[in-house]
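Q: Mind looking at a prediction? Sequence and model below.
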Amino acid sequence: MSDAIFDSFSGIGRMIILATMAYVAVVLILRISGKRTLSTLNAFDMIVTVALGSTLATAILSRSTPLLEALTAFATLVGLQWIVAWLSIRSRGFANMVRSEPALLVRKGEILHDALRRQRVTENELMTVIRQSSARAPENTAAVILETDGSFSVVAEDGADNGTAYARAGLNRR
């Protein structure tokens, strides 16, 4: 058979053993490091999560990378993520350097076109988000916030908002 489809039963056995060992090691490392390691609260967290997945794939699939070296790389990335999270909690300046702030895109039914441009969001994308929400239209929208993880939060104009959506997002209510 072709090497692209099947190499040998020993190769399959090696893969099962490596995948099992890597899985156990990764679970242990992640349990030690805490829940924050795999969060995707912002772009920085997503990049780390993708890098961790790539490192795990290399540990399992690459014949040229020993398992211990790949797991060392994985543990290093987890450690760096922990350090960045720790520094972000203790230093506002550091947090501002590695984290983005939420961005207000709609305020009281008014589309903030400058904010759309700064965040590289088209009006069509914004309208899709609004239509998919309970607000259904900009005039029924108290706020649309582009969150730090790239998701959108839509606050419908129902009279119940007392400004907490703005305050919690760190946005000025005008």
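A: Perfect, thanks for sending it.
Q: From here on, just use CA atoms for contacts and neighbour counts.
A: Noted.
Q: buried sites along the helix or strand that Met46 is a member of?
A: Here Met46, judged by DSSP states H and E, is contained in helix 43-61. For helix 43-61, a neighbour-count test (16 or more other C-alpha atoms under 10 Å) marks Phe44, Asp45, Val48, Thr49, Ala51, Leu52, Thr55, Leu56, Thr58, Ala59, Ile60 as buried.
Q: The last one reaches Met15, doesn't it?
A: By that I understand Ile60. Yes - contact criterion C-alpha atoms under 8 Å: Ile60 and Met15 qualify, at 6.5 Å.
Q: As a check, name the ranges of all strands in the protein.
A: Per DSSP state E, the chain carries strands over the ranges 103-107, 110-111, 141-146, 152-156.
Q: Put this next to the first one:
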Amino acid sequence: MFDITMPLWELFVRATIIYLALIFLVRVIPKRKAGHISPNDMLTLIILGGMGTDAIMGGSSSVIEALLMVGLIIGWGYVFDAIEARSPLLQRVLRDRQTTLIDRGRFIRQNMRRELVTEEELMAVLRKEGVDDVSRVRSACLEADGEISVIIEDKPEER
């Protein structure tokens, strides 16, 4: 139960390969589906949940191996967050950027299709912002956290 059944190097390599493969897979999830959680945090939660289930159900070879894997996954999550915070190149690769959905009162349909946002969803967000006519919108963007931000055109001052 507490014995390590595989070499530590194998445990390290397996956890690292799975983590890197899942980072790639998490990057293809649309922003709107991810919500307010970063891809790295989502990945850590997915892996830890699966490992926890495996350990609880007795699928792991030992408790120590399960704890080592959990520690390794949390460690990789921390390392990637730290490197990403200091590397503009890695930020461009790993972090989502905002996507413009409306520009100067016009829907950017190509971006809406890519981000799986319908005109009805976008209009609902505009109504919540008090906008009933898309021509009054300077810009609406799908942010990296999945929220849609709206900038309304300034009204000309009446004299």
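A: It's in. Because the structure is predicted, anything quoted here is derived from the model rather than measured.
Q: Okay, helices next: where are they in structure 1?
A: 9-33, 43-61, 67-90, 92-98, 113-119, 123-131, 164-168 (DSSP state H).
Q: quick one: which of those is nearest Ser151 of structure 1?
A: helix 123-131 (9.6 Å; C-alpha to C-alpha).
Q: That closest one vs structure 2 - mean distance after superposition?
A: Superposed on structure 2, helix 123-131 of structure 1 shows a mean distance of 2.6 Å to its aligned residues (mean C-alpha distance after the TM-score superposition for structure 1).
Q: whereabouts in structure 2 does that helix align?
A: Mapping helix 123-131 of structure 1 onto structure 2 (TM-score structural alignment) gives residues 119-127.
Q: Outside of that stretch itself, list whatever touches it.
A: Residues from elsewhere that reach stretch 119-127 of structure 2, judged by C-alpha atoms under 8 Å, 6 or more residues apart in numbering: Met112, Asp132, Val134, Ile148, Val150.
Q: how about Ile83 of structure 2, what's its match in structure 1?
A: Checking with TM-score structural alignment, Ile83 of structure 2 has Leu87 as its match.
Q: Quick one: residues contacting its match.
A: The contact partners of Leu87 of structure 1, taken as C-alpha under 8 Å, 6+ apart, are Phe94, Ala95.
Q: and what of Val70 of structure 2?
A: Val70 of structure 2 neighbours (C-alpha under 8 Å, 6+ apart): Leu48, Met51.
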